[in-house]
Structures are given as structure tokens and as C-alpha cells.
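> Sequence isn't available, so here's the structure alone:
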């Protein structure tokens, strides 16, 4: 099993790169077009390709969660068989993901000659947006776990990228589906930003989405190859060793 500090570093860098992609492409889209559909297309396209590449690159190191919801689901699904993350690992992952997301927003701001930190003024609040986040997060976790438990983990980079790209368009919230990314996007007052006051509602909805996903997984995918939890860079016996 790769040392926790290496996995946390991969989660930090990967999440930072993801948020840089989301925010940076949003700024570029806002700069080049006044058409809302074109902006969303540019932002979602960059995110699809960027996310797929990042999962492929960092998956062998940390599992490429880049998302506290995924890490928590990994722990929950593997807690009995000791094939998921251990609690200390979850803490390290979540801290790295959140720090990376904030760093990613700052990097994007600086690349476009904006203040390093500019609190977003974009209010994203309302029951319909929170419901959209529940739907988006539920789908994301089910996609990942479903692929792992049916022996199709190799296509996760492409499938997750495709799902998030589609969810940009079919959800009213444009599918944040990630508490760390939600927090990071509060640090940029640009196209992809979210006002700090709107963050709690999105994160709460994402947590509900994770719980809903776990319920669906229990029904549709109760077990999988070696009962692996989510995305892992180690064999089941190695995952068990870290809990010993």
C-alpha cells in the first residue's frame, strides 16, 4: 500500500488540477463568449477531458477520489471487509482534497491576472438546486461503485468524465457533486464561483446524495470483485493490512 502521505499528495495535486480546470475554463469561456450555452459547453468540455486524464494519472497512486463523498463511500462500503479506506486515511484524503480545491481556485485566478482570492458573489441557493445536487452526487457515486463492482474499473476515467459532462447539462446546479470542489469554487468570483453563503446548502445536498447512492448500491450492487469498495490502488489483501 502506498504511504498515506503520497496518496494525500496525489489527492491534493489532483483536486487542485481539477478545480484549476473547472475555474480556468470558466474564466476563459466568460472572456471569449457572452452566450450562456457556449460558456457552459466550453466549461463542461474542458472538465470532461481534464477529469478523465487526472483520474487516469493519479488513480494508480491514491485511487483518484478528488472528492470527500467518494472517500467516505469507500470507507463505508469497505469497513466490514477492511477493503475500504481506514478512518485516518479518510481524514487525510478529505483535508488534502479541500486544500487542493482551494489551491486550484487560487491558481486559476492568478493565471488570469485576477486577485488570488476573491469571494464569489454568485448565489446558488434554492430547493431545486439542492435537489439537483442530490441527483448529481447520487449518480456519480453509483457510476463509480457500479463499475468497480461489475469488474469495469478500467473505464472509470472515461465514464466519470462523461457522467460529469452530461450532468453539467441535465442538472440545474451544473453538477458540483463534490464538497471539496464546492468549497474551492467559493474562492473565485468568476463564472464557476459559488457564494460562500451558498456552500453549506450544496454540501448538505451532496451528503444526502451520498447516502442515497449507498442505498441504491446496497440494492443493485451488493457485492463485487473481492468486495472492493470504490477506487483503489491496492489489492484487497493490502487494503486489509492497513486496518490490522
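Now that the structure is in, tell me what you want to look at. Quick caveat: nothing in here was measured; it's all calculated off a predicted structure.

> C-alpha from now on. contacts and neighbour counts both.
Noted.

> Without its sequence neighbours, what residue ends up closest to residue 180?
Excluding the flanking residues, the one nearest residue 180 by Cα to Cα, 6 or more residues apart in numbering is residue 98, at 4.5 Å.

> take the one below as the second:
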């Protein structure tokens, strides 16, 4: 049971998502400003994102669980570790925080407060990639909690760093972040009408991840106990 009251947990979720999006959008703007090499710009977008996830999960995880992601919140609600009402409030805080994060990034780089993206990200390969990205994120979180809970910040940060490069979609893996990124017409943006495919794929990937990992991590209750004398 988390020791922090709901208002502080919601602020932690909103703040964490805001800082995450500010990092994603801000590093994308900086990378695009400094280089015209798309691969180098993507690297400049990737490393800060992975790094900030390590920081945010470490400092805010003890308060709210550091979901920063409606798909992750759905997983924990289905696991009955979060009530439906609290889960919905988490999602609202995440979406609001993500939008604030985009605004923060724009203000830092003297851009319009919000600017609807024109960057096309659509098609079956992109949607499949987002499903894989969300599946892997949920698998990383659930297995990490089971086997190496203290390593969760690093596991998630490293997974997202890798997924930026092995997925065709550059691994949004997060509906709240996707919504926020639709409001920036910069390197990390996505057109608003491309959002439904991404968001649906992210939730589907997360649900498949929950199903697979619930089976994979289930204790083998029917396994016979080892007889110490049999080992002699």
C-alpha cells in the first residue's frame, strides 16, 4: 500500500509525465536545431529520454508508482492493485501533465505555446511497432517487479532507449505522451488524426503483455516440493 495520499500521488503522476514530455519534446527540438542528420537527431532525442526515466521513476516511484502512462495504469488496475476511480484520476493527471510538458518545452525554445503536429505517423507497421513497444514495456515492468524491483528505473530507462531504435514507431508506448506529442510540430510530433491507431495499439500491446507475463510469472503451485534427502 502506498503511504502517500491521493492528491500527492496525482501531482507526482502529473509532474512526472510533464517532465518526461518536456524532455522528449525539448531534446527533439534541441537535436533538430543542432544537426540535420536524422540519425544523430534521433540519438539526441533517445538518450535524454532514457536518462530522465531513470531519474523520474527513482524519485517519484515511491510516491505514486511512477506510471506516467495510461496503459501502465490500466495494467495495474486490472491487477487490482489500483482502484478504477484512482486509475481514472491517474490517467487524467498523466494527460494533463503531458500537455503541460509540451507547453514547457515550447516556452523554453521560444515556440508557440501549442502547435498542432503535421508529422505523419501511420500504417500497419507503425501500429504493430507500437504494440510491440507497449508489450515490452509492460513485460519489463512486471518481470522487474517480480525479480529485481530496485532495478526498475534502470530497466525501464534502458528498455525505452533500446525501443527508440528497434521499433519503426520510435516507441511512444504511452497514450498520454502520444497525445502531448500531437501538440508539437517539431521532431517528436505526431499528427492528431494518427493518434487513434497509436493509442489503440499501445493499449492492445499492454494487455497482451499483462496476459503473457501473468502466465509466465505465475508460481508453479502444483510442483512437488524438493526432498532434501533426495539430493544426497
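The structure has been received and is ready for your questions. These figures come from a predicted structure and were not determined experimentally.

> What's the match for the residue nearest to residue 180 of the first structure in the second structure?
Residue 98 of the first structure maps onto residue 95 in the second structure, with residues paired by TM-score structural alignment.

> Tell me, how many residues neighbour the residue nearest to residue 180 of the first structure?
The number of residues packed around residue 98 of the first structure, counting by other Cα atoms under 10 Å, is 25.

> The match of residue 98 of the first structure: what's it in contact with?
Residues in contact with residue 95 of the second structure (Cα atoms under 8 Å, 6 or more residues apart in numbering) are 14, 17, 176-177, 179-180.

> Mind listing what's buried along the host helix or strand of it?
Using DSSP states H and E, residue 95 of the second structure sits in helix 84-108. Residues of helix 84-108 of the second structure classed as buried: 87-106 (neighbour count, 16 or more other Cα atoms under 10 Å).

> if I pick the residue nearest the centre of the first structure, what's in contact with it?
The centroid of the first structure falls nearest to residue 67 when counting by Cα atoms, centre = their mean (3.7 Å). Contacts for residue 67 of the first structure were tallied using Cα under 8 Å, 6+ apart; they are 15, 94, 97, 178-181.

> Report the secondary structure state of residue 124 of the first structure.
Assigned by DSSP: H, G, I helix; E, B strand; the rest coil, the conformation of residue 124 of the first structure is coil.

> That one matches what in the second structure?
Under the alignment (TM-score structural alignment), residue 124 of the first structure pairs with residue 121 of the second structure.

> do residue 48 of the first structure as well
By TM-score structural alignment, residue 48 of the first structure lines up with residue 50.

> so how far is residue 166 of the second structure from its match?
In this structure, residue 50 of the second structure and residue 166 of the second structure are 14 Å apart, going by Cα to Cα, to the nearest Å.

> What of residue 94 of the second structure?
Noted for residue 94 of the second structure: a distance of 26 Å to residue 166 of the second structure, by Cα to Cα.

> before we move on, what about residue 113 of the second structure?
32 Å.

> Equivalent analysis for residue 58 of the second structure, please.
Distance, residue 58 of the second structure to residue 166 of the second structure, by Cα to Cα: 25 Å.

> Looking at the two now, which is surrounded by more residues?
More crowded of residue 58 of the second structure and residue 166, by other Cα under 10 Å: residue 58, with 18 against 14.

> my guess is the match of residue 124 of the first structure meets residue 170, correct?
No: using Cα atoms under 8 Å, residue 121 of the second structure makes no contact with residue 170, being 10.2 Å away.

> how about residue 138 of the second structure, secondary structure?
Secondary structure state of residue 138 of the second structure, per three-state DSSP, is helix.

> show me what contacts it?
72, 75, 206, 209-210.

> That one maps to what in the first structure?
By TM-score structural alignment, residue 138 of the second structure lines up with residue 141.

> Can you give me the neighbour number for residue 147 of the first structure?
Counted with other Cα under 10 Å, the neighbours of residue 147 of the first structure add up to 21.

> Could you do residue 79 of the first structure as well?
Neighbours of residue 79 of the first structure under the rule other Cα under 10 Å: 17.

> what's the answer for residue 182 of the second structure, then?
Residue 182 of the second structure has 25 neighbouring residues, counting by other Cα under 10 Å.

> counterpart of it in the first structure?
Aligned counterpart of residue 182 of the second structure in the first structure: residue 186 (TM-score structural alignment).

> Could you measure from that match over to residue 213 of the first structure?
According to Cα to Cα, residue 186 of the first structure and residue 213 of the first structure sit 26 Å apart.

> What ranges does the second structure have for its helices?
In the second structure, the helices defined using DSSP state H lie at 6-34, 38-64, 70-78, 84-108, 124-147, 152-166, 175-181, 195-216.

> Which elements pack onto the shortest one?
Which is helix 175-181 of the second structure. helix 6-34, helix 70-78, helix 84-108, helix 195-216 (3 or more Cα pairs under 8 Å, 6 or more residues apart in numbering; DSSP states H and E).

> Give the aligned range of the longest one in the first structure.
Counting by TM-score structural alignment, helix 6-34 of the second structure pairs with residues 4-32 of the first structure.

> Please state the offset of that stretch from the chain centre?
Relative to the centre of its chain, stretch 4-32 of the first structure is centred 11 Å away, using Cα atoms, centre = their mean, to the nearest Å.

> mean shift between that stretch and the second structure?
Stretch 4-32 of the first structure, aligned to the second structure and superposed, deviates on average by 0.3 Å (mean Cα distance after the TM-score superposition for the first structure).

> Which position in the second structure pairs with residue 112 of the first structure?
Under TM-score structural alignment, residue 112 of the first structure pairs with residue 109 in the second structure.

> Likewise for residue 88 of the first structure?
By TM-score structural alignment, residue 88 of the first structure lines up with residue 85.

> Residue 210 of the first structure matches what in the second structure?
Residue 210 of the first structure maps onto residue 206 in the second structure, by TM-score structural alignment.

> how about stretch 10-20 of the first structure: buried residues?
For stretch 10-20 of the first structure, a neighbour-count test (16+ other Cα under 10 Å) marks 10-20 as buried.

> Which residue comes closest to the residue opposite residue 67 of the second structure in the first structure once aligned once chain neighbours are left out?
By TM-score structural alignment, residue 67 of the second structure lines up with residue 65 in the first structure. Distance criterion Cα to Cα, 6+ apart; nearest residue to residue 65 of the first structure, sequence neighbours excluded, is residue 71 at 6.3 Å.
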